[in-house]
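> got a predicted structure here, sequence first:
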Amino acid sequence: GVHPDHHAFWVSATDPSFIIEGNDGGMSITRDKGQTWRFVENLPVAQFYHINVDNEFPYNVMGGMQDNGSWVGPGYVLRSGGIRNSYWQEVAFGDGFDVSPDPDNSRYGYAMSQGGSISTFDKETGNSSSIKPRHPDPDVFLRYNWDAAFAQSPHDASTIYYGSQYLHKSTNKGMSWEVISPDLTTNDPEKQKQMVSGGLTYDATQAENHTTIVSIGVSPVEEGILWVGTDDGNIQLSRDGGVSWTEVGSRVNDVAEKSWVHQLKPSPFNAAEVVAVYDDHRQNNWEPYVYRSRDWGRSWQRLVDENDVYGFALSYIQDPTEENLEFIGTEFGLYVSIDDGASWTKWTQGYPTASTMDLAIQEREADLVIGTFGRSAWVLDDIRPLRTLASEGASVLDEAVRVFPTPTAYQASNIQAEGTRFKADAIYAGQNRGAGARITYAVNPDAYSLESTEENDTDEEKAEAPDEVKIEILENGEVIRTFDGPAKKGLNRTGWSMDRKGVRGPSRTAPRKNAPEPRGAAVLPGTYLVRVTYGDTSSETPITIESDPRYEVDLLALKERQAMYAEYEKMIVAAEKMMSRVREAKEIVSTVNASLGDRDDETSKELKKHGKTITDSLSTFQDLYFGEQGKQGIYRDPNTIGSKVGGARGAIFSSKRPPNTPEQWAMSHARLALENMLADVNGFLSGDWTEYVSEVTASDAFRIDALDGVEIENE
């Protein structure tokens, strides 16, 4: 069916059967006046209230949507075809709010819906249990906000907190609760008339519950420190686990009265520090209010105003690794500070101007995960470069080149997308993380320099800054891989395929000038060094490569395959030399014929005739290795020498298990075929070609040399 909460309706003026309908679940289209509807799957317009992450591999993003349930889905996938809608799982329905994984096992977790409803979920079975707190006094009405406050203890996996007008605490994952506070709101009865009609209807959804707790902050630094914010402006602090409470919100200056304390974020570094995000847009006040206290709420400093950010503030997070790095989300975008909140910059690279409701950081992978209201969920991959800027200052960007700390890269297996491989355009697929090891660096062309060999070079004569950097991968001081990367001013990101330098294979034509280095075998798990060079300036950082953590990898088997690949490369080197000899000989014959021009004396005629015979023989060798040319359509001959040699490479890279008969036989067949062809080519070079060289030399028409034979290296 179609989601029942309708908000927009359009009927075609020329075809009344054509109707588009918008609702809390998205958009639907009918072409038969509503008899049947098609849900539009490729519009990422989810309205998230909250966002969270777990620590699975790959990790999951989770959050609740406006009247569209609570969802869990991958932050990235080890699949082809992008992040599909079908990879997301609904774990609860209703108006979704906080979704939180169980730290003991993220198969389980907690999900909320309106009016204080909260339940546990099991992603595998769908089993769910309501754990909504009750009050021991039956006469006490618990005022849960439409978007009630929830918090998971960072000190105990079984402890969670929940807010009505009181703070509730469970130490057994919601099986039982205790009230650990008095009423922490203003308890103003004039704000508690939600069951009284405003002239049309009374509130049937608890969306108008007021004087409620809307934010809970649990200090990760010191157990027992609790911060609570309400929708009527209170900020309450307990330093003894809820035994006693102090209202400190009244000490915040210049904030609009009755503003909601939308978020409270305790510092991951300082037990006395907290950041409060106030939201007063419900009174048509779009001014941003974000305040910080570093002395248990005794005093507060404003972090932003309307001159720093645009739109009312909705979210805040401090990086758990670098305290100078902070993010703020507003109704109109994402802002970042690298100087402890002294200045703020709007983040526009790849991120829209959108209602930025909530922020989370996946700590293992240093990803900033963003929940928006209307533009779905976003991931800013790998904020380590921002950590460096926050730690060392923006002057890092003045350097000619600086490579930043790299995330751990995994040699992970990848599978095909579920369902349709060729999705066309109607199936939505979120942008997936790029494959390979990520390398991020900053480039400043204005600081580019290249040491000159002339002492008196003028500035005008200096080399122009290139648009590429050189990237080298080193193992124990030895360069094992070299490739180029972009060199745009500012931050650049590229990838390394976690492979070594390979050897160039045979080709009918000579490799082009400045052809990229060929790829070789995958490196073994371990730590390597990345060196990025721009002009005469280089910057280095280590990079760690690990095996796929989802299954056990046989390191000995990988080493055996690498040894086998080294033998394969010896065959490729020989094959490339052999076919280069063939190509060189054809070029020599062509040059000789060109030098003879239109001469028609008998010697020249004989040389041209002999040259054609030689060329035909050389072309036969090329066809034997590469296959015949001129065939219609796609033509792949499995009997060519190139196919047999290439088949050995495919066998070596087909698995991570110890190599056995398939690989051994593929190598044996390839070597035998190549050795037979080498014998034929070498015989040709020592026979027919030598004879041709002698004939050309004797004619005094041209001077050419003999060509040496080729062997497969055995050492």
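Nice, thanks for sending it over.
> when you work out contacts or count neighbours from here on, use the C-alpha atoms and nothing else.
Will do.
> in the helix or strand that Leu389 is a member of, what's buried?
Following DSSP states H and E, one finds Leu389 within helix 384-392. For helix 384-392, a neighbour-count test (16 or more other CA atoms under 10 Å) marks Arg384, Pro385, Leu386, Arg387, Thr388, Leu389, Ala390, Ser391 as buried.
> kindly report the same for stretch 253-266.
Neighbour-count burial for stretch 253-266 [16+ other CA under 10 Å]: Val255, Ala256, Lys258, Ser259, Trp260, Val261, His262, Gln263, Leu264, Lys265, Pro266.
> how about the fourth one, nearest residue that isn't a chain neighbour?
Just to be clear, that refers to Ser259. Excluding its sequence neighbours, the residue lying closest to Ser259 (CA to CA, 6 or more residues apart in numbering) is Asp280, at 4.7 Å.
> what's the local residue count around the one you found?
Close neighbours of Asp280, defined as other CA atoms under 10 Å, add up to 24.
> would a markdown table of the buried residues of helix 384-392 with distance to Tyr441 be doable?
Converted to a markdown table, these look like this (distance: CA to CA, whole Å):
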| residue | distance to Tyr441 |
| --- | --- |
| Arg384 | 11 |
| Pro385 | 8 |
| Leu386 | 11 |
| Arg387 | 13 |
| Thr388 | 11 |
| Leu389 | 12 |
| Ala390 | 15 |
| Ser391 | 16 |
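> give me the neighbour count for Thr125.
8.
> and it, how far from Asn105?
14 Å (CA to CA, to the nearest Å).
> do the same with Gln562
Gln562 sits 37 Å away from Asn105, taking CA to CA as the criterion.
> and the comparison structure, right after this:
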Amino acid sequence: MDRTDEPGREEMRNLRMYLLFFLVFFIIMGVISALSFGTAMDPVSVDDVELDSALFKNLSWRNIGPANMVGRISDVEGVPGDPNIVYVGSASGGVWKTTNGGTTWTPIFDGQPVASIGDIALEPGNPDVVYVGTGESNVRNSVSFGNGVYKSTDGGHTWNYLGLKDTEHISRIVINPNNTDVVYVGALGRAFGPNAGRGVFVSRDGGKSWEKTLYKDEWHGISDMDINQKNPNILFAGLWRFVRRPWTFESGDKGGGVFRSVDGGRTWSKVTEGLPELIGRIGIKIAPSNPDVVYAMTESPEGTLYRSDDGGKSFRRVSEDKQIVSRGFYYTDLRVDPVDENRVYAVSSRLHVSIDGGKTFRRISSSTHVDFHALWIDPENPGRMWQGQDGGIAVSYDRGANWDYVNNICAAQFYQIYADNREPFYYVGGGLQDNGVWYGPSRNKETFGILKADWRMISFGDGFHVTCHPDNPDLFISERQGGGIVRTDMNTREQQDVSPQPRRADGAPVSELEYRFNWNTPIIPSPHDKKTIYVGSNVVFKSLDFGSTWEVISPDLTTDDPEKQKAAGGPAWPENTTAEYYCTIISLAESPVQPGVIWAGTDDGQLHVTMNGGNEWENVVNSIPDLPSYTPVSHVEPSLTSAGMAYATFDRHMLDDFSPYVYRTSDFGRTWVDITGNLPDNAYVWVVREDPVRPQIIYAGTELGLFVSFSRGTYWVKFHMKNLPTVAVHDILLHPRDKDLILGTHGRGIWIFDDVSFIRGIYKELLEKEAHLFRIRTAIRYAEKATRYGIGDREYTGENPPYGALLTYYLKDRIDDSKDLRIDIYDKDKKLIRRITGLPSEKGINRAVWDLRETAPRQRIEIEQEENFFSRGPRGPLVLPGIYTVRLVLKGQAYKEELTVEADPTVEVSHDDLELQHKYASDLCSMQSCVNDGLRAFDTLLEQLKERKNTILKQTNKFPEEVMDAIDSHIQEIMQIQDLLTKPEGAPFWTEGPRLIERLSALFQSIDSVNKAPTRAQQSYFSELKQEFEAAMIQINAYLGERA
């Protein structure tokens, strides 16, 4: 059947002619005054321009998760007696809040300049007053920093900054329960060097001003603090000396210890009786039920738990069990049951409980992640407890006997990420802090989005680099801390240790090993050979068989300083977890332009390059101007266009210098240009990436977020757009096929900006135009399908992009009248098949979406309908694969681009089959339009007849009975016809069978929901419906024609 003979076209012409006569007739008779019918819709380089980030403020990122592995939690605070409200502080992902007991969570701190949280405190009796101390106090090698204290008086909706910028790491905030204007802040201070922002700070006016009352020197800070709830003049604080360097840390001395105040924190005295002299980190807690009982958890060679029964005047040792402390600098924390002074919880690598005042402990919470940092116990219901660890949060309602793992917060801490090229949608994954290596889809065909079940763990441990084999995207090389490299086949579940050095030295100094592998060992694939892998230790290893065998291709490229290869930790406790392994390679890259050009950067500030595959290496670091000596090389990025060009970033934050350092060379490192430009002072840089198409564009991932330069680094613009929160960006990818910009953040999971290619089209001349439509990425036509059902609201779902083609355009000025802006879509025959109105119309760059569908059927009633699993709004047929023309029209001026639509490459279907499907779907849409036009006409007639009847009844008590009968007869006849066409309004689908319009719609959705030709049964049913449709149109026209 030719398109010109599609069903309903002749009937539609007749229907409209009859309706015209009928309208004239009704107007003459005075029954109605007007009748309206819906109809179908009418057929410069910016390298020298300092762009403002406001240009991109209308655009949004999407967060794909995952939430399976939440990331390190620094604090959990609940409301006594209220199981619904809970606040969670993330080590590097801000503050989250639930108001429904953990079913859903909202990030409430995203607009602030820092994301690391140390402690949260709620005002007693008024949980809407929230204090947040920024900068976590678990000062491991990957710790971020804070900038002081924030306060909210409306439950976290808005925040006020209260100062204390130099504290950087806040361990505890306590509030006087009798006078809530009195607030105490325990500050640890800088983690990597000395400063005066340490000690106990007291405010007596709700945070408006602060006084430092406990302070020893620039090296001692506060590890913990507590207040006597019954006598708030009594407080305790743990004073701790700690400093971290890249190769070691020092914890403890004889100058720290437990301090006590009896005058509300004005003065402090050191408690020595019964406590060890050499002491590291301290956890201090007062038993709420009996304030005479005070516990001190200590990092000390003499003991781990001390108890006081005289209000903290003296202590006695009750435990030497090191398991309740585990790693002294990282844990050393405890809680006391609110109603039982002898029930003590040790918050450590494992969660332990004692019921005999600390003499013995047993482990609880074996079903959750390990490495605990937070525990909140409801003082009104001690059975309800919330815990926080390196893997997220969990809640217990039976004092820790059983736990519900509430992993629906996305605070994942990625170090590195990767992406493959599988079709139709690539997968992305990476290594996470203490949560292994995972991978999952960048998008999927699920109507619910990306679920936790879509993610799979590749390998265990602290996860870092990972790469997959180009020919087998389920075959991986990945690593855990300290060079633990494995090869994993996710199809067979076989995993083999393929590290060049199987021997490990966990617990011992790195000097005991032949080769030194960093905590975060670089593993990179060669861009020139699919089986070649490089790994960096203190030398460069090369494998030609995807990790089965290795050869050394370099000498030791580090300083090999023996003073920086000794045991870490002390003097309180030693610790060697590979986190302090030093004199190692931490960045490695091969030029994609010239094989054999390899760059290697080290943590002790060496930068080497070879131009012959490793036969000869040259140290080029001394050619870099104004770079302090021994600065770690955080990343090397070879140019995608020139073999001699490369970018290098340097990170000195672990040397107590948070400044960014970014350089570029164009001659293999002989000379360098500083391109740090206007990056913020504290935005130390983790990674830079060069745009693969327009190399002037550089992306920088920093501790404060993402920045982009259009001028190779002379000027930088923050690139957070509408919704990327403040978070450290540790890795960046630009997908070569899909043109997506992918971020691996250390605190908020993976974020994707779909199709960033528009940025390559921004030029100075463009910004002077009234409008501009950017080039459009190829769109994939695929079928969506829900494979889960009834997932509830607690399930975390990663966001899929909207279905269809992304249309990105620039507006020089805001468009106030929506009628002035539209998008028209034309097919290859220059036929208008879709018009999109109501577009985003803000000044700057905007984005709209075309869902690859033609104009939807005209509706009986034009309503906005929320789409869900059961119901979707009116839709036209999916377009065929091919080339389409997109026109952005602003006040009559058109801006045009072509769009290619392709079929799902994973589905085998012929173009003829898709054409047949399209013909049937289009015919069904046309029939729906005709039926709905008739229904809409009848609706109007019914309304006017009923109004006329009511008017007559009001105007006179007597009216010819035959007139009233005629009106009632018309009403009844119309309703009978309508009943043949559609179900009664509001009838549940199981009480009334489908009528014509419902059957047409159902068959349309059935045929249009896949990439297949209609089945024979569907074609037969279509013929049946067509006959029913034609009969219905005859009946409609006959009724209207008799009265025209």
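In hand now; what should we look at? Note that the structure is a prediction, hence the values are computed from the model and not measured.
> coming back round to it: so which of the buried residues of stretch 253-266 of structure 1 are in strands?
Trp260, Val261, His262, Gln263, Leu264, Lys265, Pro266 (DSSP state E).
> touching, the fifth one and Asp279? I think so.
Read that as Leu264 of structure 1. No. If you go by CA atoms under 8 Å, Leu264 of structure 1 and Asp279 don't touch, sitting 11.8 Å apart.
> His730 of structure 2 matches what in structure 1?
Aligned counterpart of His730 of structure 2 in structure 1: Met357 (TM-score structural alignment).
> and what about Lys609 of structure 1, helix, strand or coil?
Recorded secondary structure, Lys609 of structure 1: helix (DSSP: H, G, I helix; E, B strand; the rest coil).
> now swap in Met578 of structure 1 and tell me
Three-state assignment for Met578 of structure 1 (three-state DSSP): helix.
> can you pull out the strands in the stretch 351-500 of structure 1?
Assigned strands in the stretch 351-500 of structure 1, in chain order: 356-362, 367-372, 377-380, 401-403, 409-411, 429-430, 437-443, 468-475, 478-486, 490-496, 499-501 (criterion: DSSP state E, counting those that start in this stretch).
> need the winner for burial among these.
Mean neighbour count (mean count of other CA atoms under 10 Å) peaks for strand 401-403 among the strands of the stretch 351-500 of structure 1, with a mean of 26.
> how much space is there between Gln249 of structure 1 and Phe150 of structure 1?
Rather than Gln, residue 249 of structure 1 is Gly. Distance from Gly249 of structure 1 to Phe150 of structure 1, by CA to CA: 20 Å.
> go on, Glu576 of structure 1?
66 Å.
> residues of stretch 520-538 of structure 2 that come out buried?
Buried, per 16+ other CA under 10 Å, within stretch 520-538 of structure 2: 520-527, 531-538.
> neighbours of the corresponding residue of structure 2 for Asn172 of structure 1, how many?
Matched by TM-score structural alignment, Asn172 of structure 1 corresponds to Asp545 in structure 2. Residues lying near Asp545 of structure 2 (other CA under 10 Å) number 12.
> contacting residues for Asp545 of structure 2?
The contact partners of Asp545 of structure 2, by CA atoms under 8 Å, 6 or more residues apart in numbering, come to Lys531, Thr532, Ile533.
> what's the counterpart of the second one in structure 1?
In this case it means Thr532 of structure 2. Under the alignment (TM-score structural alignment), Thr532 of structure 2 pairs with Thr159 in structure 1.
> separation between the closest residue to that match other than its chain neighbours and Tyr528 of structure 1?
Closest residue to Thr159 of structure 1 apart from its sequence neighbours, by CA to CA, 6+ apart: Thr171 at 4.2 Å. Shown here: Thr171 of structure 1 relative to Tyr528 of structure 1, a distance of 45 Å by CA to CA.
> cool, and Asn105 of structure 1?
Counting by CA to CA, the gap from Asn105 of structure 1 to Tyr528 of structure 1 is 33 Å.
> compare those two (neighbour count), which wins?
Higher neighbour count among Asn105 of structure 1 and Tyr528: Tyr528, with 20 against 12, using other CA under 10 Å.
> quick check, the more buried one in contact with Glu540.
No. Using CA under 8 Å, Tyr528 of structure 1 is not in contact with Glu540; the gap is 10.4 Å.
> the alignment partner in structure 2 of Ser539 of structure 1: what's it in contact with?
Following TM-score structural alignment, the counterpart assigned to Ser539 of structure 1 within structure 2 is Tyr895. Tyr895 of structure 2 sits next to Ala771, His772, Leu773, Arg887, Leu888, Val889 when contact means CA under 8 Å, 6+ apart.
> helix, strand or coil for Tyr895 of structure 2?
Going by three-state DSSP: Tyr895 of structure 2 is strand.
> any idea which residue sits dead centre in structure 1?
Central residue of structure 1 (CA atoms, centre = their mean): Arg433, 3.1 Å from the mean position.
> nearest residue to it other than its sequence neighbours?
Tyr76 (5.9 Å).
> helix, strand or coil for the one you found?
Going by three-state DSSP: Tyr76 of structure 1 is coil.
> same thing with His50 of structure 1?
Applying three-state DSSP: His50 of structure 1 is coil.
> mind listing what the counterpart of it in structure 2 touches?
Taking TM-score structural alignment, His50 of structure 1 has Gln416 as its aligned residue in structure 2. Residues in contact with Gln416 of structure 2 (CA under 8 Å, 6+ apart) are Gly430, Gly431, Leu432, Phe464, His465, Val466, His730, Asp731, Gly744.
> structure 1: which residue goes with the fourth one?
Same thing as Phe464 of structure 2. Under the alignment (TM-score structural alignment), Phe464 of structure 2 pairs with Phe97 in structure 1.
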